[in-house]
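In: no sequence for this one, just the structure:
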């Protein structure tokens, strides 16, 4: 092995030691594959990615962190100091996640997920957002962070969601509990 290969092997070994089995979510095998993304899927992905970037950037830049014991406010939901929010987006017909299989979340799946979240000892608060409420919450976060707000009107493909308030240290565990759960499309930890 030459010097470059040895350095690469050492780097890979170091990275491998930092990742444990608990860091990798269980696999979700594709039931059926789609030929191409549709526009609503791209819009939903763009909205979710923008929300994560804006919230993360705003926290890093100090726009959302208050530093007071009274907490901070994100959108219309209060987040106590030291806590973060986990946004659990539910399946829509346009979801690209194979576990959604092109189906909207059912009432039974929504109720089961709500029960799972409420019984989780790490969860401080669970808020359910309809599609319209989720869009308004997203717009409020964008405005608060000083970003350009999306156009008015409910875009196609915006999902229903649960916004869960958890201690920062427990966000990863709550995220992993939701990933792959029936009716869940994506899970985003806001304000890391």
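Out: Structure's in. What do you need? Not measured: the values here are computed from a predicted model. Numbers count the residues shown, from 1 in each chain.

In: from here on, just use CA atoms for contacts and neighbour counts.
Out: OK.

In: what about the longest helix in this structure?
Out: Longest helix in the chain, counting residues (DSSP state H): helix 39-61.

In: in the chain, which spans are helices?
Out: Under DSSP H, the chain gives helices at 3-18, 39-61, 107-119, 131-144, 171-178.

In: got another, please set it beside the one above:
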């Protein structure tokens, strides 16, 4: 230790022996700002609640569209007729087999030919994208927010195949699922539309 260090050490020892803990005031630290979380900010919390409501509304609306809506309709429940919906590829299809494009006219004609040749098919109807979008607009007339989120190009064209029963519906689905231009095949448990 050098001379200045020795003098400082001696001085601090002397001060340390004369100063008591009560003689020294607490340091004047500023008050800590309150920690903020997303839940302590009303605007952020409101936005989170609004986002939750929108997401849940979409889940409920999607469930409404996907659920069998024949509850209480004894004729529909008693009927064994089924409709098989064959949805064609669109540019917005997420299925890898669609390769991000619409079904071609040649693919549509081949799908129609195959469906009409099936012995299980009682009736085969084609619904264009435009017709499907118009039908969706009618079905969602009361839900403007959901309707505004769907564009005309998002709704695929499709074939509706009426069959006698669930067994025939499964046979049609098995035969047509995987055909080029087909995005999805759904067996609708409601009565076929007239």
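Out: Arrived safely. Note that this is a predicted model, so its numbers are computed, not measured.

In: now the TM-score, please.
Out: Remark: TM-score between the superposed chains equals 0.56 [TM-score structural alignment, normalised by the length of structure 1]; 128 aligned residues with a CA RMSD of 3.0 Å.

In: picking up where we left off before, can you put the helices of structure 1 in TSV and add distance to residue 74 of structure 1 and mean neighbour count?
Out: Shown next, in TSV, are those (distance: least, CA to CA, whole Å; neighbours: other CA atoms under 10 Å):
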stretch	distance to residue 74 of structure 1	mean neighbour count
helix 3-18	32	10
helix 39-61	9	17
helix 107-119	20	15
helix 131-144	6	19
helix 171-178	16	18
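
In: for those, give me JSON lines that also has distance to residue 92 of structure 1.
Out: Formatted as JSON lines, these follow (distance: least, CA to CA, whole Å):
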{"stretch": "helix 3-18", "distance to residue 92 of structure 1": "35"}
{"stretch": "helix 39-61", "distance to residue 92 of structure 1": "9"}
{"stretch": "helix 107-119", "distance to residue 92 of structure 1": "12"}
{"stretch": "helix 131-144", "distance to residue 92 of structure 1": "10"}
{"stretch": "helix 171-178", "distance to residue 92 of structure 1": "16"}
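
In: which one of these lies closest to residue 82 of structure 1?
Out: Closest to residue 82 of structure 1 of the helices of structure 1, according to CA to CA: helix 171-178, at 11.2 Å.

In: between the closest one and helix 107-119, how big is the angle?
Out: 150 degrees (axes from the mean of the first three to the mean of the last three CA atoms, to 10 degrees).

In: so helix 171-178 of structure 1 corresponds to what in structure 2?
Out: On structure 2, the counterpart of helix 171-178 of structure 1 by TM-score structural alignment is residues 169-176.

In: what about that stretch, how far off from structure 1?
Out: When structure 1 is overlaid, stretch 169-176 of structure 2 sits 1.3 Å from its aligned residues on average, using mean CA distance after the TM-score superposition for structure 1.

In: can you give me how far that stretch is from the chain middle?
Out: 27 Å (CA atoms, centre = their mean, to the nearest Å).

In: can you give the contact residues for it?
Out: Contacting residues not belonging to stretch 169-176 of structure 2 are listed as 82-84, 111, 114-115, 118, 120-121, 163, 182, 185-187 [CA atoms under 8 Å, 6 or more residues apart in numbering].

In: could you give the angle of the longest helix of structure 1 to helix 131-144?
Out: 40 degrees.

In: residues contacting helix 39-61 of structure 1, please?
Out: Contacts to helix 39-61 of structure 1, defined as CA under 8 Å, 6+ apart, come from residues 64-65, 94-96, 138, 141-142, 145, 147, 155-159, 188-192.

In: that older thread, what's the closest of the helices of structure 1 to residue 100 of structure 1?
Out: Closest to residue 100 of structure 1 of the helices of structure 1, according to CA to CA: helix 107-119, at 11.3 Å.

In: what range in structure 2 matches that closest one?
Out: Taking TM-score structural alignment, helix 107-119 of structure 1 hits residues 105-117 over in structure 2.
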